[in-house]
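*Asks:* give me coordinates for this.
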Amino acid sequence: MTAEPLASTPSDEELPEWFYPPEGGWTADDLDRLPPSAPRFELIDGAPVMRSPQTSFHSQVMRRLANAVELAAPPSLSVETDMSVRLGDRQRPEPDVLVADAATDPARTAYLPEEVVLAVEIVSEESRERDRKTKPLKYAEAGIRHFWRVEREGDQPVVHTYELDDTTGAYVATGIHRDKAVVPVPFPMEIDLTSLYRRWPAG
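*Replies:* Just a heads-up that it's a prediction; the model follows:
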C-alpha cells in the first residue's frame, strides 16, 4: 500500500505553531520541545528532516538487526532503535540502530557521540543521499568509531561495514557482507542476514 500525494497545501492559518522555526533557527534542544502531536524529526545542519513512514523491509530489518546485535553485545552496552545522537547544536541525526556505552535512562532522548560505539543506517528511497553521504560524514567527524550501512538487494539486506581511520578522521570500508556478517569489532558478532527480512505469502 502506498500513500497518495497530499491534495493541497494548508494555508498559513492552518499550520501549527511548531511548524515555524524558532528565532535564530532550529537547535538540537528544540526537538525535545516539540509537542506529542508533531511528527518525528532529525536535525541536519540546522534543518529539521521529517522521518518518512517505514517500509516493511526497513521495519523488519531494523528490528531483527537490533535484536541480533543486542544478543552479541556485552552487558555493559545498550542497543537502541530510533534514538538520536546530539553531534552539535545544529546536528541531531537519528540512526536506525545504535550501540552506546552509557548509562540507560528511561527519560533519555539522545546520546552524545563519545557514548556511541556503533551507528547503523538502513538505506531507504527517500533517505538514500543522507544515509550514504551526509550522515556517515557527520558521524565520522564526531568521532563515532564504527558505522554500518544496510542496503537492500532484492529482498535481502547487505551490510557495508566501516571503521574510523584516526589519521584521516574518515571512515574506511572494512567489508561488504551478504548472507552472513562476521565481524570482530566493535565486538564479535555473527549475524545471519538472510533471517532479517521474511516475505510471507498473502492470504
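
*Asks:* contacts and neighbour counts: CA atoms only from here.
*Replies:* Fine.

*Asks:* now the element after the helix or strand containing Val150, going C-ward?
*Replies:* Secondary-structure element containing Val150, defined by DSSP states H and E: strand 146-153. Next in sequence after strand 146-153, counting helices and strands by DSSP H and E, comes strand 156-165.

*Asks:* ok and whichever helix or strand comes after that following strand relative to strand 156-165, angle-wise?
*Replies:* Helices and strands here follow DSSP H and E; after strand 156-165, the next one along the chain is strand 170-177. Direction vectors for strand 170-177 and strand 156-165, defined by axes from the mean of the first three to the mean of the last three Cα atoms, to 10 degrees, enclose an angle of 150 degrees.

*Asks:* who does strand 170-177 touch, helix- and strand-wise?
*Replies:* Contact partners of strand 170-177 among helices and strands, from 3 or more Cα pairs under 8 Å, 6 or more residues apart in numbering; DSSP states H and E: helix 135-141, strand 156-165.

*Asks:* residue contacts, Asn67?
*Replies:* By Cα atoms under 8 Å, 6 or more residues apart in numbering, the contact set of Asn67 is empty.

*Asks:* may I see the helices and strands packed on strand 170-177 organised as TSV, with mean neighbour count and distance to Val182 added?
*Replies:* Compiled in TSV, the helices and strands packed on strand 170-177 are given as follows (neighbours: other Cα atoms under 10 Å; distance: least, Cα to Cα, whole Å):
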stretch	mean neighbour count	distance to Val182
helix 135-141	20	21
strand 156-165	20	10
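
*Asks:* next, format those as CSV and append distance to Trp148.
*Replies:* Written out in CSV, the entries for those read as follows (distance: least, Cα to Cα, whole Å):
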stretch, distance to Trp148
helix 135-141, 9
strand 156-165, 5
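
*Asks:* please give the structure of this sequence too, so both can be compared:
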Amino acid sequence: MFELLRAGGWLMWPILLCSIVAMAIVIERFWALRRWAIMPEDLVSRIWQLHRRQLLNDDRIAEIREGSALGRMLAAGLVNRFHSREVMKEAIQDTGRQVVADLERYLNTLGTIAAVTPLLGLLGTVLGMIEVFGVIMEAGVGNPGVLAGGISQALITTASGLSVAIPALMFYRYFDNRVDKLIVAMEEQALRLIEVMQGAREAGDYGGQA
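*Replies:* Below you'll find the predicted structure:
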C-alpha cells in the first residue's frame, strides 16, 4: 500500500484522504437512514389511539418528537392540533425542512468527492506526463526506467482517482434516491395525521397502518 502511494506521487495523499472520508460518510449514512428508525411502524395509529384516550399530553408529544425523524414532524403538528388544518400543515412543513436537511447531511460532501477525485487523478496524469517529457528533453529516450516512472505515476493516480470516484458516485445516487423516497413517505404520514386530527377521515381508516 505504501509503495503504491509513493509510486503515485504526492497527489495520492489527497485521493487517499477522500477515500477515507467517503467511506466514513457511507457507513454513517447507512446507519442514519435506516427506515425503521426514521419512520417507526404504525406511528400515526399509535398517536390516534393516544388522542382518542385523551392521553396525548405534552410529555407524550415530547416522547414522539424524540423518537424518530417522522416523530419530529408529527409532533410539530400535534402541538398545533387545536388550530386549523393550515396551521398544522405549516408547522409540519417548517419542521420537515429541518428533518430533510438532516437526512441529506454529508451527501453534498460525498457528491463533491465523486467529482473531485477524478480531477485529482487527471492532475496526477498531467504531472506524470510533464515529468516524462522533461526527462525526454534532458536525456532523450535512453533512460526507460525514468520514463516508466513518470508513466506509472500518471496511470496510478488516474486509476486511484477513478476507483474512489465511481463507488462514491454510486453511493451518492443511492442515498439521494433513498432520501427522496423517505421524504415522500413521511409527507404521506404527515397528511394522514392532519386528516385524522382534523376529522377529515374516520379513525378506523388508520387501524394498523403506518
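
*Asks:* superposed, what's their TM-score?
*Replies:* The TM-score (TM-score structural alignment, normalised by the length of structure 1) is 0.21; 69 aligned residues with a Cα RMSD of 5.3 Å.

*Asks:* nearest to Arg64 of structure 1, of the helices and strands packed on strand 170-177 of structure 1?
*Replies:* Distances from Arg64 of structure 1 to each of these were compared by Cα to Cα, and the smallest falls on strand 156-165, at 11.4 Å.

*Asks:* so which bits of the host helix or strand of Thr95 of structure 2 are buried?
*Replies:* Take DSSP H and E as the rule and Thr95 of structure 2 turns out to sit in helix 85-103. Going by neighbour count (16 or more other Cα atoms under 10 Å), the buried part of helix 85-103 of structure 2 is 85, 88-89, 91-93, 95-96, 99, 103.

*Asks:* give me the helices and strands touching it, please.
*Replies:* On a contact count with 3+ Cα pairs under 8 Å, 6+ apart, helix 85-103 of structure 2 meets helix 69-79, helix 144-197.

*Asks:* nearest spatial neighbour of Ser19 of structure 2, skipping sequence neighbours?
*Replies:* What sits nearest to Ser19 of structure 2 in space, not counting adjacent residues and going by Cα to Cα, 6 or more residues apart in numbering, is Val164, at 5.7 Å.

*Asks:* which residues touch that neighbour?
*Replies:* Taking Cα under 8 Å, 6+ apart as the definition of contact, the neighbours of Val164 of structure 2 are 15, 18-19, 114, 117.

*Asks:* now for the residues you listed: which two are most distant?
*Replies:* Taking every pair in those and measuring Cα to Cα, the maximum separation is 10.7 Å, between Ile15 and Ala114.

*Asks:* ok, back up a step: in the strand holding Val150 of structure 1, which residues are buried?
*Replies:* In terms of neighbour count (16+ other Cα under 10 Å), strand 146-153 of structure 1 has its buried residues at 146-151.

*Asks:* residues in contact with Cys18 of structure 2?
*Replies:* Contacts for Cys18 of structure 2 were tallied using Cα under 8 Å, 6+ apart; they are 113, 117, 164.

*Asks:* after the host helix or strand of it comes which helix or strand?
*Replies:* Taking DSSP H and E as the definition, Cys18 of structure 2 sits inside helix 12-32. Toward the C-terminus, helix 12-32 of structure 2 is succeeded by helix 35-38 as the next helix or strand (DSSP H and E).

*Asks:* immediately after that following helix, which helix or strand?
*Replies:* Next helix or strand after helix 35-38 of structure 2 toward the C-terminus (DSSP H and E): helix 43-52.

*Asks:* run the chain-centre distance for the helix or strand just after that following helix.
*Replies:* For helix 43-52 of structure 2, the succeeding helix or strand toward the C-terminus, using DSSP H and E, is helix 58-67. Chain-centre distance of helix 58-67 of structure 2: 26 Å, with Cα atoms, centre = their mean, to the nearest Å.

*Asks:* same deal with stretch 159-170 of structure 2?
*Replies:* On the basis of Cα atoms, centre = their mean, stretch 159-170 of structure 2 sits 17 Å off its chain's mean C-alpha point.
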